[in-house]
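1. Requesting a structural model of the entry that follows:
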Amino acid sequence: MRTSIFKDLQDPILFKKQLLAWGNQFREVVFLDSNNYPQEYSGYDCVLAVDAFTSIKTDYYNAFEYLKQYQSQTRDWLFGYLSYDLKNNTEDLFSKNYDGLHFPDLFFFQPKKIFLLKGNQLEIQYLNMCDDEVEDDFEEIIQSKESKDISDVNIKIEQQISKEKYLEKVGTMLTHINRGDIYEANFCMEFFAENVVINPLEIYTKLNTISEPPFSVFFKNNTNYLLSASPERYLRKEETKIISQPIKGTSKRFSDVIEDEKSKLELSQNPKERSENVMIVDLVRNDLSHTATKGSVQVAELCKIYTFKQVHHMISTVVSEVSHTTSPIDILKTTFPMGSMTGAPKISAMKIIEELEETKRGLYSGALGYFTPTGDFDFNVVIRSILHNSEEKYVSFSVGSAITAGSIPENEYEECLLKAKAMLEVLS
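-> Predicted structure coming up:
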């Protein structure tokens, strides 16, 4: 079905830039970059998939069932996303909030052309129907140059929720927590700009350079774009092993080494941040248990501090084993949306989130990634991301934080602004 060709590269960092510049010509593009971030669970340093041979696009209704049929029939590489609103497929929930982006709830495609980079070795996989194009394409790639910036400067970014209204809404959420309706919920707000023209590739490049995260994405589906600097993995499947790595807990980076270490230490010892993380770990353990073999759910790492260019994060790793016969789609369906972006108990938290947030999340706090031909997969959490509909000329990014009984509304607002910093910087 596919022809594989291997090439050794002299300069993988330069090649990644050339590969993305070349790939941008296609209607469908997924470019994934780990930025060489050190991580225990890793497939490739960089992946590019372009040019759909087949695809699936649907709203939330029966979305996981349609995806299961598509994945089981193709048995090939599939790249795409699950939007947050697929919650309406798995639970008796709905979304009525404003949506300025109008992305499909689910989109996956089977690419004609795939590039898989690990170290200095590049594997090129083309469908047999176009494998005669490999060498010409490779020559084009190594001749490619980075795109010129044609983005608007000083884009006027607005908040959907004012600071005053944000503080008021967090107060309402704390009332729910004190009443016992929920223990924790992730509350988000949208920043947006209307009637703007941007160069998505240029914006992505700037965002990725600022953050250098392990789950960076440039995604394009015709006029729909995701430019993501995500630091978080949602779920990975390696044969029968499942890995979830929720993030809960954030602190600032400082240029002064002593201040930076102090910030890191304070995060590791912060009882509120640890309790946030532990609550979500319990939720993830419960989610994974739906498909896990008996007794296989384990916390491999609890509340470890990881350092990124912009922030320090507290991350836990939860693993499980599944049967060889378990459908990869069922593993996703029983864990989605991820606990770090919802709360506990999950369904109650999602209902309250829907009431208090003013915009539909859509792809934000969903997941983007891929399936391999053997049914393995790897998906990120769509955070620290800019979404763009070029036809509607609408640009959007959202940020949020976990609200618990110990939350101080003003501090939660400051955490949101910290997370928004990189996106605001590249758009202005």
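
2. only C-alpha atoms for contact and neighbour calcs from this point on.
-> Noted.

3. The stretch 151-300 of the chain: strands as residue ranges?
-> 158-159, 184-194, 215-221, 224-230, 233-238, 241-245, 247-252, 298-307 (DSSP state E, counting those that start in this stretch).

4. want to try a markdown table for those strands, with mean neighbour count and distance to residue 366 as columns?
-> Formatted as a markdown table, the strands of the stretch 151-300 of the chain follow (neighbours: other Cα atoms under 10 Å; distance: least, Cα to Cα, whole Å):
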| stretch | mean neighbour count | distance to residue 366 |
| --- | --- | --- |
| strand 158-159 | 14 | 21 |
| strand 184-194 | 22 | 13 |
| strand 215-221 | 25 | 13 |
| strand 224-230 | 26 | 11 |
| strand 233-238 | 23 | 9 |
| strand 241-245 | 23 | 14 |
| strand 247-252 | 23 | 14 |
| strand 298-307 | 16 | 22 |
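
5. what's the closest of those to residue 376?
-> For residue 376, the closest of the strands of the stretch 151-300 of the chain is strand 233-238, at 5.0 Å, according to Cα to Cα.

6. what angle separates that closest one from strand 247-252?
-> 130 degrees (axes from the mean of the first three to the mean of the last three Cα atoms, to 10 degrees).

7. Just list what strand 233-238 packs against, helices and strands only.
-> For strand 233-238, the packing partners by 3 or more Cα pairs under 8 Å, 6 or more residues apart in numbering; DSSP states H and E come out as strand 241-245, strand 377-380.

8. Which strands or helices does the first one pack on?
-> Put plainly, it is strand 241-245. Partner elements for strand 241-245 (3+ Cα pairs under 8 Å, 6+ apart): strand 233-238, strand 311-321.

9. one more to line up against the first:
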Amino acid sequence: MLRIFHSDCRDTLKHKSLHWADSFSTACFFDSNQYADPYSAFDLFIATGVKKELIHTGKGSFNELDSFLAENKSYVLGYLSYDLKNDSEDLVSNNLDHLKFPEFHFFIPETIILIKGNEVHIESEQPEEIWRAINEFELSNIESADQKSKIQSRFSRGEYLDTVKAIQKHIQRGDIYEINFCQEFYAENTSINPLEIFSKLNKLSPTPFASYFKSDGLYVLSASPERFLSRRGSKIISQPIKGTSSRKTNAIQDENQKRALLENEKERSENVMIVDLVRNDLTKSAKEGTVKVEELFGLYSFKQVHQMISTVVCEAKESLSNPQIISNTFPMGSMTGAPKISAMQLAEKYERSKRGVYSGALGYFAPNGDFDFNVVIRTILYNENSKYLSFHVGSAITLDSDPEKEYEECILKGKAITEVLS
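-> A predicted model of the protein is given here:
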């Protein structure tokens, strides 16, 4: 049953809705933070409760998802972990895994809330009761906890620099052109209030693909600025990010930072390499001659950083299902490198932790056949049962990379997370 309500207090409604949703053992919400996006379908999307779910930890995941979607023409939300690369390629993931998340997890919710402007669409068996419960929720009753986590790294600074230099030797030999090399930061025996941490992160670093996913003590708290793949009608959209610079409080200095990023030949080269990789991935799903670069080197500013984002689009072949289209491009090129297979093999060799949900994708399938998935970056992963918390950061390594600058870029990307946890 669908009902439409109206509210002029968007921020208050947002906070009440999130806290109401968090009372369920399984919940998911996506927040666009009012960023202007021609492909966004909502300002806030909340889903709670489980009618059906699909959880898998082995081979055949995309085929299972295909069958699940074919049988259930409804909203389906969830994530795909990076390690599903092993599902379609002859690859392995043998690095340490302390988080113990399933390879993927999708569910059909009992209740869906879509907010766009001042319109609130509630689809549920009892939409009026849910609307009443949200509006009657008392934010003043929320207790704030003093939460601090002792963050450690799998790499010392020196070890990271030495590893980047070792990777550059592979580039010199021609094994790869570029690799997204990632390192894990983690905390053991730590207790946090995940919703409170997410709320702080979303306030400190609001992004267009912010998301919160919880299921039976497993949490994904994401401030992602990047879209992996979206479908609108027959159009497929990918928006890889390559190129990062810090923000400045002084307006003139901040503009100089943007200009320097746009004119940086190394950053432009990295962006072009990944755009070419994405174009190649999309040709597997595209009608002939429809793959094109809609925007190259777009400069977008977020609260913490400036980013260089390109947009690649195509028209999808009618014969392919949505999971097949996603599988053809997964994992996203911005998180692997080029050539893709060789880069993933070397990442497995030099990284010290299983990526898991990090650099995977979190999003939704809609009943009309559309979908939208982010890239899981700038994200905290938390296992409440084992009290293990983790976040990865990475950067693109090329022959021209300065290892010191790459390390500083990683620290910059993790700055907002570090702040909310410290």
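
10. circling back to that earlier point, would you mind putting the helices and strands packed on strand 233-238 of the first structure into TSV with distance to residue 110 of the first structure alongside?
-> Below are these laid out as TSV (distance: least, Cα to Cα, whole Å):
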stretch	distance to residue 110 of the first structure
strand 241-245	23
strand 377-380	14
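
11. So for residue 54 of the first structure, which of these sits nearest?
-> Residue 54 of the first structure lies closest to strand 377-380 among those, at 18.5 Å (Cα to Cα).

12. which residues of the second structure does the closest one align to?
-> The aligned range for strand 377-380 of the first structure in the second structure is 371-374, by TM-score structural alignment.

13. Once aligned, what mean separation remains between that stretch and the first structure?
-> Aligned to the first structure and superposed, stretch 371-374 of the second structure gives a mean residue distance of 0.2 Å (mean Cα distance after the TM-score superposition for the first structure).

14. just how off-centre is that stretch within its chain?
-> Between the centre of stretch 371-374 of the second structure and the centre of its chain there are 9 Å (Cα atoms, centre = their mean, to the nearest Å).

15. now stretch 349-358 of the first structure
-> Remark: stretch 349-358 of the first structure is offset 20 Å from the chain centroid, using Cα atoms, centre = their mean.

16. In the first structure, which residues correspond to the helix or strand hosting residue 113 of the second structure?
-> Residue 113 of the second structure is part of strand 111-116 when elements are defined by DSSP states H and E. Strand 111-116 of the second structure lines up with residues 113-118 of the first structure when matched by TM-score structural alignment.

17. Give me the buried positions along that stretch.
-> For stretch 113-118 of the first structure, burial by neighbour count (16 or more other Cα atoms under 10 Å) applies to 113-117.

18. What of stretch 368-382 of the first structure?
-> The neighbour-count check on stretch 368-382 of the first structure (16+ other Cα under 10 Å) flags 368-371, 375-382 as buried.

19. so can I have JSON lines of those residues showing distance to residue 425 of the first structure?
-> Shown next, in JSON lines, are those (distance: Cα to Cα, whole Å):
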{"residue": "368", "distance to residue 425 of the first structure": "24"}
{"residue": "369", "distance to residue 425 of the first structure": "26"}
{"residue": "370", "distance to residue 425 of the first structure": "29"}
{"residue": "371", "distance to residue 425 of the first structure": "33"}
{"residue": "375", "distance to residue 425 of the first structure": "38"}
{"residue": "376", "distance to residue 425 of the first structure": "36"}
{"residue": "377", "distance to residue 425 of the first structure": "32"}
{"residue": "378", "distance to residue 425 of the first structure": "29"}
{"residue": "379", "distance to residue 425 of the first structure": "26"}
{"residue": "380", "distance to residue 425 of the first structure": "23"}
{"residue": "381", "distance to residue 425 of the first structure": "21"}
{"residue": "382", "distance to residue 425 of the first structure": "19"}
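
20. And these, which two are furthest apart?
-> Farthest pair in those (Cα to Cα) is 375 and 382. Separation: 21.6 Å.

21. No further queries at this time; thank you.
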